[in-house]
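1. Only the shape, not the letters, is given here:
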């Protein structure tokens, strides 16, 4: 399909979820909107796919959980999309037992802390700390869909000097070590600071703090919810909303350049040219530089290994006291104690593949079986999504396929070490007789969905505030690029990252203010 006109109020580059959010808001406001997408389908990283031949399971292939999506976006755009909360927050195997955090049972969680750590100290510290982050979430999250507060304004809004210092001022490792005594408990806290981010507990740049903040404020609660129908259900609903409002979406059309005189812009693409008052770019700042013909900044450094699996059955645990259906319903931590995380970081930072790669796993189908066909459900199939940490893109530079293969073997060996049976024996087999396992490294993510360096947030996250107030709409909404007619609407915007729709919303609000 090609566009039917050449001039628009707005051209959106990229039909990932943020680009679709921006298009839907602008079209509903009566603006003419063209969305150009390089791939042959919409969704970007927020898609569902039948990955394995003959296995009718719609996997959330890249992104897989929802935390930061404001309910107001779903309501504003009239989306038919729901998420479901996970009762089990996490399970971490420890010896022949494990730490189970059950959000519906404080008594059960306390007993698990006591059995794992030998006292109530860390449970009490856990409850106090996450009560504080819940207050932080309730105060900060609503600001993400408002003009950027200044640093001073946000600090006054948080109104908790100790927590502000811990989250916004000092390396998170200092807080984790001061508040918690147990190595495993410290690790469970620290993982929220490392998802998709290559850093360590005492990084003086506070990159870990920024990542932690976004992981604990989502939805105003910090919950990480399961998208009903898979991640593709969200972007399908967004595409329907944008089209229904009048936006034109063209797939299989690659944008090759953007020219602007500061008043209007011209977008060069594989089907020709499009002119617009504003261009909203749902690509990384790194890729935007290329489109503008500017020198490229340093490439971002992604750091994760994603493994998708379909199982005939859930594996048995070494811990006989916990049903696998509980353990895998939340976040299942593997090799993620505080010391293990630090050791893996040091190894990867020195250019060596971590000997014991840390990872976390969850099972979508335990919370939402709708991604299974009737036949797959009758067979008792389940999905497992594994997200590996501390695997930076440069580890794969020389031998990407061999390094990925080696990491998969090492990562699954760590998983096997806490199971009562090898995970390989639980994998379903596809129509070609192959095990249902797919792995994606940062190199694969750059090649397949255009994430520079495989960075899932487009670039390192930033704190959600401005240093000073501005009257420029793009700066006020955190979507400025330095070019008045070109705005960021993707994960690389201020308050970007994750599956949120927030940058798309904010870019649209900036356009509507002009």
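-> That came through, no problem. In this text, all values refer to a predicted model and were calculated from it rather than measured experimentally.
2. alpha carbons only for contacts and neighbour counts from here, please
-> OK.
3. Just the helices from the stretch 101-250 of the chain, written as ranges.
-> 106-117, 121-140, 151-158, 161-164, 172-179, 183-191, 207-217, 231-244 (DSSP state H, counting those that start in this stretch).
4. Give me the angle between the longest one and helix 172-179.
-> In this case it means helix 121-140. Orientation of helix 121-140 against helix 172-179 (axes from the mean of the first three to the mean of the last three Cα atoms, to 10 degrees) gives an angle of 130 degrees.
5. Can you give the distance from helix 121-140 to the centre of its chain?
-> Per Cα atoms, centre = their mean, to the nearest Å, the displacement of helix 121-140 from the mean C-alpha position of its chain is 22 Å.
6. Then the third one?
-> Relative to its chain's centre, helix 151-158 lies at 26 Å (Cα atoms, centre = their mean).
7. Next up, a structure to set beside the first:
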């Protein structure tokens, strides 16, 4: 139970953004209470041992780190590190493929496409996104600029048009000729977003932008010790600064007059114990949950429903599988992002099939192996015997496809997705899977409906709602976390400049409270 009846700040939700806010505010001398519904902190950024009797601690929902500013790590003094991947991606095609990495991209593109043109286009395009990243990423933790101010700050008419004005499919088709290359570029616009390359809403552009600006480089790095290492470090830092964190406490209502708020909560009790209700008051309430959950807490009308569109699969292997492409070492292919059925036309077909209410015939997905870069997530026996993790993220599988029978559709989709992977391998992935304590294959899959149930992500949407461009509009406040109530802020992924494991909404909500 909370130790006090009144706090300067009550934070609803102990995910990574809530913990970032708690750490900043407690270090600034504010009394802080974090109410977490689950029995642990971390939200979707956790590590877990999903396979019984197996000493492998996997990043279960969120996998890689790109958008977390080093500023937050430095200012909070977090004991947390990431490692670079030497290979960015590998995309098989027949008995060959495209390997993108330091010193490898040019030669691989030349073999794939038969010349230098595609590499020149690649270098030019990603030079542009790198320059945009260097301008945009550092200001994510500053007050929002207006659209015109951000355009002037970017100071690159081509980048502005490509990223902010035209569907990303226009640039992809104008700049690149090879279908596979186009698909590799487009995937960054589709991770966690159900859209076509030419969607006029530009939701795909917003997704693409956040995937290429991280760290000012666009790199996606491996969290040492797994994603739970980050949230454990954040929780330790917040507690050390004086924040009170209570798990197993679900906020049920927020009442506010704009100056003081009352937060009601419930503890679940046990088999022979009734749930317990309680209330605390606060000057500010930060909600590290979806905009839909915020509306429920305030007793207001919910915003339009969001919809996730991804399949998440975790696997543990006895060994990495052999590839059809004998020219590439599996340790290189799986260290980066391994693209499956993600050619440009394949992605378009998968989207069209899913939009029509059918599972994609060839489900697109991408995979990476955490343990190749950071074996610390494996117990010594597993690491020493060549075991490895594989994490798969499937695209274009919206929540609506699972509504009738989630379990049956999940099984069908998993089988079809692994079949697509098998077509790129020299042996079935099933032959490489490790077994748990009961002799069952070490593989688990999560649909959008599973994520909604387990984590209360609306419609299983990993960003809580469609991402927003990082500039101010008439609806946003100074920091992009404000609501209609002066002392209630949204500090989760649904804030402007939210989405992904970044801590940015948590930082910005804390700065709004502190008046900085």
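-> All right, it came through fine. Source: prediction; values computed, not measured.
8. Distance to residue 65 of the first structure and mean neighbour count for the helices of the stretch 101-250 of the first structure - can I get that in TSV?
-> Output for the helices of the stretch 101-250 of the first structure, formatted as TSV (distance: least, Cα to Cα, whole Å; neighbours: other Cα atoms under 10 Å):
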stretch	distance to residue 65 of the first structure	mean neighbour count
helix 106-117	23	18
helix 121-140	18	17
helix 151-158	26	15
helix 161-164	26	13
helix 172-179	24	18
helix 183-191	15	21
helix 207-217	11	24
helix 231-244	8	23
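9. For residue 12 of the first structure, which of these is the nearest?
-> The minimum distance between residue 12 of the first structure and the helices of the stretch 101-250 of the first structure falls on helix 231-244, with 11.7 Å, by Cα to Cα.
10. if you line the two up, which stretch of the second structure does the closest one fall on?
-> Aligned using TM-score structural alignment, helix 231-244 of the first structure spans residues 227-240 in the second structure.
11. mean distance, that stretch to its aligned residues in the first structure?
-> When the first structure is overlaid, stretch 227-240 of the second structure sits 0.2 Å from its aligned residues on average, using mean Cα distance after the TM-score superposition for the first structure.
12. how many other residues sit next to the nearest residue to residue 3 of the first structure once chain neighbours are set aside?
-> Once flanking residues are discounted, residue 3 of the first structure sits nearest to residue 250: 6.6 Å by Cα to Cα, 6 or more residues apart in numbering. Residue 250 of the first structure has 23 neighbours, counted by other Cα atoms under 10 Å.
13. which residues touch residue 250 of the first structure?
-> 1-3, 34-37 (Cα atoms under 8 Å, 6 or more residues apart in numbering).
14. And residue 139 of the first structure? What does it align with in the second structure?
-> Per TM-score structural alignment, residue 139 of the first structure is aligned with residue 135.
15. My error: substitute residue 448 of the first structure in the last question.
-> By TM-score structural alignment, residue 448 of the first structure lines up with residue 454.
16. Please identify the buried residues of the strand or helix carrying that match?
-> Using DSSP states H and E, the element containing residue 454 of the second structure is helix 448-455. By 16 or more other Cα atoms under 10 Å, the buried positions in helix 448-455 of the second structure come out as 448-452, 455.
17. Equivalent analysis for stretch 348-359 of the second structure, please.
-> In stretch 348-359 of the second structure, the ones that count as buried by 16+ other Cα under 10 Å are 348-355, 359.
18. Next: stretch 504-514 of the second structure.
-> Under the neighbour-count criterion of 16+ other Cα under 10 Å, stretch 504-514 of the second structure has 504-513 buried.
19. Using TSV, please lay out the residues you listed together with secondary structure and distance to residue 479 of the second structure.
-> Shown next, in TSV, are those (DSSP: H, G, I helix; E, B strand; the rest coil; distance: Cα to Cα, whole Å):
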residue	secondary structure	distance to residue 479 of the second structure
504	helix	10
505	helix	9
506	helix	11
507	helix	10
508	helix	6
509	helix	7
510	helix	10
511	helix	8
512	helix	7
513	helix	10
